[in-house]
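In: Build me a model from this:
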Amino acid sequence: MAETELTEVVDFLALHAPFDALPDRVRRDLAGRLTVRYHRRGSHLMTVGRDNDELMVIRSGAIETHDAEGRLVFRGAEGSACGSTTLVGRNPSRFDVVAIEDTLALHLPAEVFHELRREHEVFAEHFEGERTGLLRAAATAVATSRHGEPILRTSARDLAHRAPVTVGADAEIAQAARTMTDEGVSSLLVVEGERLVGILTDRDLRRRVLAAGVDPRQPVSDVMTSDPVVAPADASALELLLTMTEANVHHLPVVEGGAPVGVVTTTDLMRLERVSAVHIVGDVAKQTDVAGVVDFAARTPRLVQQLLEQDVSADDITRVVTSVGDAVERRLIALAHEDLAARGMGPAPRMCWMVLGSRARHEQALGSDQDHAVIIADDAPEGAEDYVAALAEQVVAGLEAAGHPRCPGDVMATNPRWHQRLSGWRAEFAQWLDEP
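Out: From the prediction side, this is the model:
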């Protein structure tokens, strides 16, 4: 690997357990002994009945682990590892590991893995625990029927499997980073007394501190996310899924009586769900064209079928469908903006795209028709309406391809009545109220 790539791998390892607990010199030496391999979506990293002699750490993408009967026992994303069951235990593999996205993995040879186990106790304990946990999950999958306890009703308290790791708001950023490294966590809760006031994540440290050149001696309150979205301890996993999808967050503090009791991550939810709204929404957000968005939107019926099999209520199912629909429409809007800019039609005016009808009520069903409108700022330049009309045509066509027919009543942003300036909307609403 080139020096820059080695540095990137060292930095990556420093963010993920148990490599974050290794000395810097060990991580740098380790980076030079790894190989990076690309695994196409659908390809096997491990196969039941075949020997495996490597540990694989996911650099980007996602994997699923299934037992010999095809039951899901684990889903992992960036920072997850596979292969320890054969390295700590014995060959051949008892699990299938499949890439569910195009995946980059760091491959660590067995001899290096065992060397690290001998020399670093924290490394050995981590993978012994991971192997035990995976085997326990497989045993649980065998013992539970397909129509057993609805896993989406697991509580937030159960998912927040460890006590929260916290610092005070006046702690230095450098101290917060050391605490995260020492504790092997990717997020840190910031408290004043027992009250949660913020959250700091690995991504925050990269974007708001390192990339921005912020002095690490500054207080953590300068770079944290203040008043973060939270979930009550008795919230179901389904409610957590919806909250994280709608807020577009990957770490969700769990609180009880106003005090934090832990953190739930998207990875925790992915371990519960083979087809999760969080995963679909994440996939949709990565798409670079309309065809890709449409492809992932087509997964929604399978998600609904799974929720029905788990006896999830109709209200909860329509909220999940709504969340996926929101993600699809947001991405189509963003792609339309990019296309218009490339064609020299920008810049976009100040505007707000509004969702109406069943999705606005969080009640969207499969195949619901489209209902939306646009508010254009009064100070937008002349011709803003033409831009919005062109934008709306692209979004409407994309939604139609994704399975949402055009509104029979033409309540869509392509209709001039439904893309007006703010003053026009005020007059429209006044008329509705005064002359219903």
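In: all contacts plus neighbour counts: C-alpha atoms, from now on.
Out: Noted.
In: so who does the closest residue to Ala384 other than its chain neighbours touch?
Out: Counting by CA to CA, 6 or more residues apart in numbering, Ala384 lies nearest to Pro349, which is 6.0 Å off, once chain neighbours are set aside. Under the criterion of CA atoms under 8 Å, 6 or more residues apart in numbering, the contact list for Pro349 reads Ile376, Ala377, Ala380, Pro381, Ala384, Tyr387.
In: did I read that right, Pro349 in a helix?
Out: No: residue state for Pro349 (DSSP: H, G, I helix; E, B strand; the rest coil) corresponds to coil; a helix is not indicated.
In: ends of stretch 250-259, how far apart?
Out: 20 Å (CA to CA, to the nearest Å).
In: returning to that earlier point: if I look at the residue nearest to Ala384, how far off is Tyr387?
Out: From Pro349 over to Tyr387 (counting by CA to CA), the distance is 8 Å.
In: again with Ala413
Out: 12 Å.
In: what does Gln431 give?
Out: If you go by CA to CA, the gap between Gln431 and Tyr387 works out to 26 Å.
In: For these two, indicate the residue with more neighbours.
Out: With other CA atoms under 10 Å as the criterion, Gln431 and Tyr387 differ in neighbour count, and Tyr387 comes out ahead with 17 against 11.
In: does that one really touch Arg350, like I thought?
Out: No: Tyr387 is not in contact with Arg350 according to CA atoms under 8 Å; the separation is 11.1 Å.
In: quick one: which helix or strand includes Ile375?
Out: Taking DSSP states H and E as the definition, one finds Ile375 inside strand 372-376.
In: neighbouring contacts of that strand?
Out: When contacts are defined by CA under 8 Å, 6+ apart, strand 372-376 is touched by residues 349-357, 384-385, 388, 411-413, 418-422, 425.
In: Report the buried residues of the next helix or strand after that strand.
Out: Under the assignment DSSP H and E, the closest C-terminal helix or strand after strand 372-376 is helix 384-401. Of the residues in helix 384-401, those buried under the neighbour-count criterion (16 or more other CA atoms under 10 Å) are 384-385, 387-392, 394-396, 398-401.
In: compare with the first, here's sequence two:
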Amino acid sequence: MIQSLLPNILEFIHNIDPFDKLPPELQMKIAGSVSISYLSRGEKIDFYPGDPKRYLYIIRTGVMEQRKPNGVLRAKLGPQDLFGFTFLDDHADGEESYSAIATESTLLYLIPHEALQKLLEEHPEYAEHFASQAQIRIQNALNVVWSDNDKGLFVKKVSEISTTFPAVVTSDMTIQEVAHEMRNVVRTSTAVIKNKGRIVGVITDRDLTKRVIAEGVSINNPISDVMTKSPLTVGPNDLVLTAASLMMQNNIRSLPVVSGHKVHGLITPFDMVQKNRVQAIFLIDTMKRTKTIEKLTELTSERQAIFEALVEGKVRSEIIGQVMAMIYDAYNRRILQIAEEKFGPAPCKYSWIVAGSHARNEIHISSDQDNALIIEDSATEEDLEYFKEMADFVCQSLAKCGFTLCSGNFMASNPKWMQKLSVWKKYYQGWITTPDHNTLLNASVFLETRSIYGEASFCDTLHQHLHKLISQNKNFLSILINDATSVSPPLGIFNNLVLEKGGENSNTLNIKKYAITLVVDLARIYGISVGCTSTNTEERFRFAHKKKVLSEDALKNIIGTYRFICQLRFTHQFEALRNGDEPNSNIDPQSFGSFERTHLKDAFRIISNLQDAARLKFSGA
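Out: Below is the predicted model of the structure:
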């Protein structure tokens, strides 16, 4: 390299990820090793395992296309983009060969494999920035931007803060014996009751006061006469916020911490509130005591403040989604309770269900409404009129509280989505057995549902019906994969491809349409293929890995990618709120720096590769 060019090369790589993570002296070593190559339009570089001449390439000017051996586009690259990571690792395997073709005159900086390898051996703390595997680079990006340090209650598990242990007794013990165990032996306010090793009930000191002393029940009676049967419990690995929500929504003061039928401890409000004050808990508690819709709407700013605190506090994306869904649930339940107070008790059993991202617990600050009503089959026309009035009230009230009406009208206020259980079964029958474009749209919304109020068994019955239909109609999966992969990730995003045209979002990238939805669709397909009952995106991928239809590398790749693109959306929405703008999923690519550009390209390629794998695996299912 001509030494006079060194300052120019150093200045160029100084602000490019991942070189900007290196100290100045290492940047100088890298710049000093660079050679320069010029490609005319149509010239190409072939990459194949075992190539003795390996480089990491930086595009100085021009445009390159990476294409797989079958000619399929792998990525489209422009100035400041890097390629050649894969073949830097002597031990890398599983990556196919590809070619990089200049689509216009292109100037490249080449960093020799040997020089980079030597530098990283001397300074291993920087190795992950140059890892050959995309998932390692993406995970490293997540660690840089979104760490878990000092995030408090948002990332804590129940096992980390539960400090007390309940008495564990048997159902044939007398009330007096249990009270003695609680007071004199374990010194606790709660007892977990077992029968033949299985948890069958729970009792608290308050229960004993109300159910025994106040009612004059003999203390020689068995504890099974007064215990709370089929008690709510929480797992040791559940989020503390999940336990808080259960307590406040069900008006209980303690939760046994169990796995299977093993008792690990007890979690109480003292553990959560006194030791770990957090705004989300108080917001949910406030909603529970709020009497009017008008007062609920006044809490919208607090919901926004919690979202901003989560994003600014660098909490992981999946936890942000869970917390925001928990708050959404609390709004929805309280509005339903107010509706029942306004219109009177429901004339028959019903279940208010949520769908889509709300059902998956993957909510963000601008999530709209996806909800529906499942009504008991015995309902009369007069009953249906009650539910129509109630559903209109609930959906409009949610909108007043900041949960916008669904543009596709997938809401309980739409008579089509306010139906008896038998009608819902017929809907699913049609969607699964004779799918077309319109029915696939409906199915894509209601393939994930969750009951948040009312008769939860109706939703469970519908889930069982759905899984049975899918197992009997194998062709549905292949139709679903063809529809789900009809949109490709934006491999050429920084060359002004796949940008929105016209309107207020012109020349922006819809990160939901071209990335997040693609991953959600793939998770749905992989989950359905192995009979996964969870609706959560990450859990579906993990279950598919457990069933050996998704490799460990593919699992790490796609989960890392999903978290990264979700967090990009959260950051975009956070900045919009701070600027007084309406938060959405449309991001201006010009706002991305080298860091985002580099990792987005890795993410888009991972999504594209998994789409290809899914087509091969499921198209003929």
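In: Could you say which helix or strand holds Asp46 of structure 2?
Out: Taking DSSP H and E as the criterion, the element that holds Asp46 of structure 2 is strand 44-47.
In: Where do the helices of the stretch 51-200 of structure 1 begin and end?
Out: Shown for the stretch 51-200 of structure 1, the helices assigned by DSSP state H, counting those that start in this stretch span residues 84, 110-119, 121-143, 156-159, 173-183.
In: hmm, I was thinking of the stretch 251-400 of structure 2
Out: For the stretch 251-400 of structure 2, helices defined by DSSP H, counting those that start in this stretch occupy the ranges 269, 279-289, 293-297, 300-312, 317-343, 356-359, 381-400.
In: Turn the ones you listed into TSV, including distance to Asp148 of structure 2.
Out: Listed next are these as TSV, based on distance: least, CA to CA, whole Å:
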stretch	distance to Asp148 of structure 2
helix 269	24
helix 279-289	18
helix 293-297	32
helix 300-312	11
helix 317-343	11
helix 356-359	24
helix 381-400	32
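In: most packed of those?
Out: For the helices of the stretch 251-400 of structure 2, average neighbour numbers computed from mean count of other CA atoms under 10 Å are highest in helix 356-359, which has a mean of 24.
In: Which elements pack onto it?
Out: helix 437-446, strand 449-454 (3 or more CA pairs under 8 Å, 6 or more residues apart in numbering; DSSP states H and E).
In: Where in structure 1 does that helix fall?
Out: On the basis of TM-score structural alignment, helix 356-359 of structure 2 is assigned to residues 357-360 in structure 1.
In: With structure 2 overlaid, how far apart is that stretch on average?
Out: Mean deviation of stretch 357-360 of structure 1 from its aligned counterpart in structure 2 after superposition (mean CA distance after the TM-score superposition for structure 1): 1.3 Å.
In: what's that stretch in contact with?
Out: By CA under 8 Å, 6+ apart, the list of residues contacting stretch 357-360 of structure 1 from outside reads Thr322, Gly325, Gln364, Ala365, Ser368, Asp371, His372.
In: Tell me the buried residues in stretch 99-114 of structure 1?
Out: When neighbours are counted by 16+ other CA under 10 Å, the buried residues of stretch 99-114 of structure 1 are found to be Ala99, Ile100, Glu101, Thr103, Leu104, Ala105, Leu106, His107, Leu108, Pro109, Ala110, Phe113.
In: from memory the fourth one sits against Tyr38, does it?
Out: Yes: A contact is recorded between Thr103 of structure 1 and Tyr38 when judged using CA under 8 Å, the distance being 5.9 Å.
In: Pipe the helices and strands packed on helix 356-359 of structure 2 into a markdown table and attach distance to Glu552 of structure 2 and mean neighbour count per row.
Out: Formatted as a markdown table, those follow (distance: least, CA to CA, whole Å; neighbours: other CA atoms under 10 Å):
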| stretch | distance to Glu552 of structure 2 | mean neighbour count |
| --- | --- | --- |
| helix 437-446 | 27 | 16 |
| strand 449-454 | 28 | 20 |
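In: I'd like to know which of those lies nearest to Leu110 of structure 2.
Out: helix 437-446 (46.1 Å; CA to CA).
In: If I take that closest one and strand 371-375, what angle do their directions form?
Out: Between the direction of helix 437-446 of structure 2 and that of strand 371-375, the angle (axes from the mean of the first three to the mean of the last three CA atoms, to 10 degrees) works out to 90 degrees.
In: Check which helices and strands helix 437-446 of structure 2 sits against.
Out: Using 3+ CA pairs under 8 Å, 6+ apart as the contact criterion, the neighbours of helix 437-446 of structure 2 among helices and strands are helix 356-359, helix 421-433.
In: List the contacts of it.
Out: By CA under 8 Å, 6+ apart, the list of residues contacting helix 437-446 of structure 2 reads Ala355, Gly356, Asp370, Phe410, Tyr428, Gly430, Trp431, Leu480.
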